[in-house]
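Novice: Sequence first, predicted model second:
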Amino acid sequence: MSLIKNSQKLTRTLLLLVIATLPLNLAAKQAERIRYQLTHNKAVIKVDGRMDEAVWQTATKMELKYEKSPGDGTPSPVKTEVFFYENGSSFNVAFIAYDPNPENIRASLRDRDSLWADDSVAIIIDTFNDERSGYEFFVNPLGAQADVRMDDTDGWDEDSSWDAIWESAGQITDFGYVVEMSIPFSALRFPDSDEKLVWNITGLRNYPRDVKIQMATNIFDRDIECNLCQFHQLIGFEHIKPGKNFQLTPTLTLSRKDEKPDLPGEWQNGDIEVEPGLDVRWGLTQDIVLNATLNPDFSQVEADAGQLDVNNTYSLFYPEKRPFFLDGASYFDTTNFNFVHTRNIADPDVGLKLTGKTGEHSYGLMLADDNNTSFLMPGNQGSNIATLDEKSNIAIARYKMDVGERNNVGVLMTHRQSDNYHNTLASFDGTYWLSQNDNIQYQVAQSDTKNTAAVMQDFDVSEKQTGTAFRVNYSRGTRDYNLKAGYTNISEDFRADLGFQSRSNIERVVLGGRRTYYGESNDALTQWGYFGDWDKTYDQDGQVLEEEYEIHGTMQGTKQFFTNFGLVHRERLYEEQYFKETQFKIFVEMRPVANINIGTFFKFGTQIDFANAQLGDVLYIEAFTQWDVNRHINASINYNYSHLDVDDGRLFTAHQADIRLSYQFSMRSKLKLVVQYTDISRDVALYSDKDADDRPDAQDRFFSSQLIYSYKINPQTLFFLGYSDGGYQDDSLTQLTRDERSVFTKFSYAWQM
């Protein structure tokens, strides 16, 4: 019987089992939700972390009475109060966080979105009262900010790349600390209504000591997959003034890049390039936003984290960091596949984006051009990157509709086209909740591609490619265990050139589960458990590509200790041969003292040598540490090591280091140094079966450095001044040699009207 028929039978059996075990009443059992009337007062506070304005005496008040983790609704070990009021233009929040030992409070001056090791307080708000998505705002005791967009549709999913413009301040006191926040309504999206609004809301406090304790205003039932549906509620907001919500951000970038076209050789000094640009953000309504950009500066301000790329057949993934693409990015997400990865839009001159949510309807439209047309060419045993010497035009459209309490359906279309090439994709996806714990996610897509002659020749594909992709996943989540089952089918000619889809020509089934046990916050172990899965992958002709079994254990406890360890065994096809790989893996992380975090991941066992199609013995190690030297200085080191031994000796040894040192003068002012170094040495004689042109160098070494000063008033009003250089050494050079260097400065200022 074919894999498809087996999968269909398996899916029907799972559905029957799920339906048979469903409770008769599917309504979520949860703790009592309290509805609070939000205070309205026209007073404007000075955000200084002091709470000395009279308005706080009449503000709506809640208390963080419950431990969320590791405890399960037990009483909070320390007292925390949170206060709310709105004045028509902003949502104002204050926390009083009591601490019996204020000297143990952990806080440093931090850049945006980097306070996660500190004490902190936060609010999470669901402004549409649809129990599907929301905003998170965190502040540490010194006023450092972090903001996050979250989605609770298919489990808690967070995106910390989202940035809003808001104010915060904090003060450490003799009884703990005080935090104030003022969040303009222009930074949020919510229904445009003359009636009272209801927002779901919770207050959080992170209390990191030997164990990191999190407290909340409400009890969370871990047997309920939905989190937002358990929040308390604020009612009011009838005095909100929509306003114009218009933001204009001109930018100016000056840079010079010098290069050495040949090594060894002389520098060729580049010209000073002056690049003005303009970003516009216009809130057409409270829940619809238009973004536009002209001649944008999309250069990477800070280097990506180092990734060791050796003995790997798939392209590396790098996250998006550019402001235009990050604003409203979640509106283009789909259920199962990454079909929109905007780092594929590398060098645009102009971009336009409309995103919004009206009632149960959310939607997004993006238009852009690109002077650098690059995309992934997927396969079932690896992927490559194709680059065209052509400018392309891009269109992306997404629509999603909420159905019932938690279900949703959506469509996505992407299109990229140049004179001799196009790729068009259409997708339909959704989530259906069978009960408060059980859901099915599904997605089906079709693509149509026309290739250039160069792509046809380089990647051995036809001029026209048409393919389909399908995935369905079932999951059941409870407090103590999780179950999952999934099926994926991607045809050979399927392409998602605006996404990150690195595999095609596969058919895959997966079954797995997890069991979790809980201790108390004062136990040596606060949580432990195990998880595992089995999966089997075929190509479209029915040939087995891989069968894999894995089992893992987890533990966490004092000193913020966490470990994940396990065994993976797979039989895998590569270049018409089957190889059996068995690997032991372990990840360990802990905080032995308050200001130092250390961790490591390593694996050892057997692994395919992809360059020579043979089995070898691998050792791979990652080690990292982060050290808050004091409230101003932070240092981090990430080190990667790998080697592969084959029958005739050691094939390669690779080292990589990523070192980052920063001095935070104030919450706005920062100096940062980044140094990255990679060293790969190979025994070329062990590549003897390769043609001379295909043999790698015996020595590959790379380095880069970057020194950046930044001054940020907010995410859009900022100043950068930086220097970077880089170089390499291969068999033609006797030492590391620089081949590029650059200096740049960037100014941008956000006018809000």
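Specialist: Here it is on my side, so go on.
Novice: Every contact and neighbour count from this point should use C-alpha atoms.
Specialist: OK.
Novice: Wasn't residue 330 part of a helix?
Specialist: Yes - Residue 330: assigned to a helix according to DSSP: H, G, I helix; E, B strand; the rest coil.
Novice: Near it, how many other residues are there?
Specialist: Number of residues near residue 330 (other CA atoms under 10 Å) recorded here: 16.
Novice: Next: the one 10 residues further on.
Specialist: Residue crowding around residue 340 was assessed by other CA under 10 Å; the count is 21.
Novice: That one: what's it in contact with?
Specialist: Contact analysis of residue 340 by CA atoms under 8 Å, 6 or more residues apart in numbering lists 332-333, 498-500.
Novice: Residue 256 too?
Specialist: Counting by CA under 8 Å, 6+ apart, residue 256 touches 270-273, 742-744.
Novice: Ok, residue 101 next?
Specialist: 175-176.
Novice: Quick check: it vs residue 78, distance?
Specialist: Using CA to CA, to the nearest Å, we find residue 101 at a distance of 11 Å from residue 78.
Novice: and the contacts of residue 256, which of them are in strands?
Specialist: Counting by DSSP state E, the contacts of residue 256 place 273, 742-744 in strands.
Novice: Save those as TSV, and put in distance to residue 191 and neighbour count too.
Specialist: Formatted as TSV, those follow (distance: CA to CA, whole Å; neighbours: other CA atoms under 10 Å):
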residue	distance to residue 191	neighbour count
273	44	12
742	47	17
743	45	18
744	42	19
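Novice: for residue 617, helix, strand, or coil?
Specialist: Here residue 617 takes the strand state, with states given by three-state DSSP.
Novice: what's the single longest helix in this structure?
Specialist: Counting residues, the longest helix in the chain under DSSP state H turns out to be helix 3-21.
Novice: tell me which element the closest residue to residue 555 other than its chain neighbours falls in.
Specialist: Leaving out its chain neighbours, the residue that sits closest to residue 555 by CA to CA, 6 or more residues apart in numbering is residue 528, at 4.2 Å. Residue 528 is part of strand 525-538, with elements assigned from DSSP states H and E.
Novice: one more structure, for comparison:
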Amino acid sequence: MKAKPILFFATFLCTIQIISQQSQSIPKKKYYTKFITSVPEIDGAITDSAWDELEWGTDFTEKDPDEGTPPTYQTKFKIGYDNKYLYVALRAFDDEPEKIEERLTRRDGFAGDRINVIIDSYHDKRTAFVFTITAAGVKGEELATNNGQNWDASWNPIWYTNAVVDDKGWTAEMKIPFTQLRFGNAEEQVWGLNINRTFFRRQERSLWQRIPNEVSGFISEAGELHGLKGLKSQKQLEIQPFTVLQYDTYEKEAGNPFRTGSDFSFNGGLDAKIGITNDLTLDLTVNPDFGQVEADPGNIVLDGFDDVFFQEQRPFFVENKNIFDFRVGGQDNVFYSRRIGRSPQGSVELNDGEFVDVPVNTTILSAAKFSGKTQDGWSIGILESVTNNEYAEIDSNGDRREVLVEPLTNYLVGRVQKDFNERNSYIGGVFTSVVRDKSSLDYLHKAAYTGGVDFRHEWHNRDYFIQGNFALSHVLGSKEAITRTQESIRHLFQRVDASHLEVDPNKTSLTGTGGRIFGGKRGGGNWRFFLGATWKSPEFELNDIGFLRSTDQIWQFSNVEYLWQEPTNVYRRMASRIIFRSAYDFAGHLNRVETQWNTFVNWENNWGTELRFGHNPRVISNTYLRGGPRWRNANESFYNLSFGSDSSKKFSFSAGFRNSFGSQDTFSVKNYDIRFNYQPLDALSLSLSTNYTDNRNKVQYVTVRDFGNERRYVLGEINNNNWSTTLRLNYSINPNLSIQYYGQPFIARGRYKNFNYVTGNPIATDLNNRVTFYDESTNQIQFGANSSGTDVFLVDEDLDGTTDYEFSNPDFSFVQLRTNLVVRWEYIPGSELFLVWSQGTTGSVDSDRSLLGGLNNQILENKLDNTFLIKATYRFL
């Protein structure tokens, strides 16, 4: 087993020597700024005398679609500075100004004609601050990291900008406080600089510093900004108090003192940002409001994994989140910030006549974050947060008692990285700690710790790279807590055929490892490739503060890609990729083999098409039977087809279809997806997306039951249909005042029949050698009532006239509606007023109803829950 990864990477080292064409090296352009003595008015028109002191920078080169050629229209810029601000003037020429797309959106809308000013003030050639202005005067900001591979629009600095359309095209001005940038203490600064213009109606991009398509980097290839002399450290101090008024209405529940029909609450808190140095900031929050404007999308889980990954949307955690990132494969991450403030993990047992009020989320008492990147290449992040004891309140005929459902907990995350080798390499580390109050719930870990190291090295003009990390986890707790972890679906130490695993009921700790290593070719010529491996040992555990879906895995993966980067009269660009993956467990079993081919084409008319084919000839799961033996799913084949129209048009659409099917007609999954976008006015945009899934599987897991000295893993044929539609409407009165609507109904229905159970060899290739179907004609299984009067399926397996075991009807129908109407007004830069009306419901309906019948029964005919919210923030600088 150990020889396989070694052979894998020996092949990798040999492959590195193949396809070794080096990418082009383009001379760095330089712009020399000057200190200006008068201050321009930021009105978008470049008419102030202050601009006369500065030289124009120009000579832009097309990036997309025809890289290396002159753009349709040129762009010019000027950059100046004083003691506190950086000033930028932009001129975008256009011979047809009446056709300029002035699309109004809220901040960070990134629609229409626009220009991005990209500033690498660290000059680390990996990180940049991006300031965007559109022809309509809408501003946006992004933090670009990992040499331009990640763009984070959640960064919201204070700065000033405006734009004006005239007879030559359009112009814009920017005023950027040095407090919003991070730079070193050198007497004369050199920053990375690039400026990107999007000519919207032709979907054309042009850059001041040319970057050939074959080059792997983006920020590292930027030009340079010279002439910044004597910049003084700006002591940043921002304080942002907030208040929230919330009124909820819902259907009154008779006799329940906690569901009276309405609730009112008032909340307030404080956020602060302190600039410790030009490079590092301290964020503080007291009694934070981490409310989300949009709810998480609806979902139904059929594979037993009840932990679903959702994106972080809370501002405190989103800022500088890239620094804390430490992934060990896919979405598995040492730090998953949504664990902080999570829903309480405890449960409550009620007696007859009792009612309970359980908090929706854990209260975050306070949190602090120290983060940033220094001029000499140190990335630093420290985050600490304390969450309060949470109690469920129980009412029994007026008598009240409290039950602990989440203990007082301290969360700590530390992260560091150091660049070296002229920014071509880095090495870093991470440490996390979760410590719960000693009197906490016995079934939760008392403490959890994780440590890890990571590295990356690039060479050959950054065309080639190798990257990896290693993490060690250690969790402590009572025997009950550790046994619970061993038996969770992530670990399943109780698997009946796992010779390398067993549950130890006396253990009070678990220690495991995980990580990944991969590398390949990212630039130079038209070929790209990479290969690598990830692993998670059986005792690896991250979910106290991280995200981990499954353990006992060793994945190997590779792909080869060819790019057509020069446009023709047929296409603008095209790419084709072949992917191969395989997976083992720590007992050495080959569990999965996957192959895939996909091609993407951006046609000459800016439409797009993507086609995928795949075949998985071996699909064996250690978790499918929830602690039972390894199970072979049918060999899988699939194909995807998606296409979309030109997104620059007022009306655009995309559509996709996926068909996946198994051998012996064991399963089929058909997924249909269609999206429409319409911009009837510059100030109004609408989008509508619909997704429908038809999932049919003859051997969907249902439950496990005892039959004498044997266990019966019961499966059934499921007909599962899921449907969701999402409507978004955005109306912008001006760049600082907008109205947004979001609505999503989600319906999932599953019906079961033709029940069967696992017999013979569960990893046999023939389905008939894996399962035995119950014989309904002999009443071996029948639907009826048990001794308690509950409707169940009764099984008389040995046909002796006596029920051997029973199980509940697994049919389900789930409905969820989430809507939000939000008025957002940024009345001064950084200070906002929100008016929010949310409406929704979640529940189950009669599974015998049709899919749309469930929608009518649960949503259209029922009283919906309502939340009215007013939130105001004021940002003191």
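Specialist: Now that the structure is in, tell me what you want to look at. Note that the coordinates shown come from a computational prediction; the quantities given were computed from them, not determined experimentally.
Novice: thinking again about what came up before, which of the ones in strands among the contacts of residue 256 of structure 1 sits closest to residue 96 of structure 1?
Specialist: Closest approach between those and residue 96 of structure 1, by CA to CA: residue 744, at 42.7 Å.
Novice: measure the alignment partner in structure 2 of the closest one to residue 833 of structure 2 for me?
Specialist: In structure 2, residue 744 of structure 1 lines up with residue 869, judged by TM-score structural alignment. From residue 869 of structure 2 across to residue 833 of structure 2, the span is 11 Å (CA to CA).
Novice: Need the nearest residue in space to residue 485 of structure 1, chain neighbours excluded.
Specialist: residue 511 (4.5 Å).
Novice: After alignment, which residue of structure 2 pairs with that neighbour?
Specialist: Using TM-score structural alignment, the equivalent of residue 511 of structure 1 in structure 2 is residue 558.
Novice: ok, that match - how many residues close by?
Specialist: Counted with other CA under 10 Å, residue 558 of structure 2 comes out at 20.
Novice: how about it, what does it touch?
Specialist: 529-532, 579-581.
Novice: Check which helix or strand it maps to.
Specialist: Using DSSP H and E, residue 558 of structure 2 maps to strand 553-564.
Novice: How many neighbouring residues does the aligned residue in structure 2 for the residue nearest to residue 555 of structure 1 have?
Specialist: Superposed on structure 2 with TM-score structural alignment, residue 528 of structure 1 falls opposite residue 574. For residue 574 of structure 2, the count of nearby residues is 19 (other CA under 10 Å).
Novice: again, but for residue 791 of structure 2
Specialist: Residue 791 of structure 2, neighbours per other CA under 10 Å, totals 15.
Novice: Tell me who's in contact with the aligned residue in structure 2 for residue 626 of structure 1.
Specialist: When structure 2 is aligned by TM-score structural alignment, residue 626 of structure 1 is paired with residue 677. Counting by CA under 8 Å, 6+ apart, residue 677 of structure 2 touches 650-653, 685-688.
Novice: For these, which ChimeraX command selects only the ones that are buried?
Specialist: To isolate the buried ones among the contacts of residue 677 of structure 2 in ChimeraX, judged by 16 or more other CA atoms under 10 Å, type:
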select :651,652,653,685,686,687,688
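Novice: Using a markdown table, lay out the contacts of residue 677 of structure 2 together with distance to residue 718 of structure 2.
Specialist: Conversion of the contacts of residue 677 of structure 2 to a markdown table gives the following (distance: CA to CA, whole Å):
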| residue | distance to residue 718 of structure 2 |
| --- | --- |
| 650 | 42 |
| 651 | 39 |
| 652 | 36 |
| 653 | 32 |
| 685 | 40 |
| 686 | 36 |
| 687 | 33 |
| 688 | 29 |
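Novice: Let's see which of the contacts of residue 677 of structure 2 end up in strands.
Specialist: Per DSSP E, the contacts of residue 677 of structure 2 map to strands at 651-653, 685-688.
Novice: right, and the pair among those residues with maximum separation?
Specialist: Maximum pairwise distance in those, criterion CA to CA, is 13.4 Å, between 653 and 685.
Novice: for stretch 105-118 of structure 2, the distance to its chain's centre please.
Specialist: 22 Å (CA atoms, centre = their mean, to the nearest Å).
Novice: er, stretch 589-609 of structure 2 I mean
Specialist: Taking the mean of its C-alpha atoms, stretch 589-609 of structure 2 sits 21 Å from the chain's own mean (CA atoms, centre = their mean).
Novice: buried set for that stretch?
Specialist: Buried positions in stretch 589-609 of structure 2, judged by neighbour count with 16+ other CA under 10 Å: 591-603, 606-609.
Novice: same thing with stretch 327-335 of structure 1?
Specialist: With burial defined by 16+ other CA under 10 Å, the residues of stretch 327-335 of structure 1 counted as buried are 327-335.
Novice: same deal with stretch 326-344 of structure 2?
Specialist: For stretch 326-344 of structure 2, by 16+ other CA under 10 Å, it's 326-329, 332-338, 340-341, 343-344.
Novice: cool, and stretch 270-288 of structure 1?
Specialist: Buried-residue list, stretch 270-288 of structure 1, by 16+ other CA under 10 Å: 276-288.
Novice: Those residues in strands, which ones?
Specialist: In strands, judged by DSSP E, the following of those are found: 276-285, 288.
Novice: Structure 2: which residue goes with residue 397 of structure 1?
Specialist: In structure 2, residue 397 of structure 1 lines up with residue 414, judged by TM-score structural alignment.
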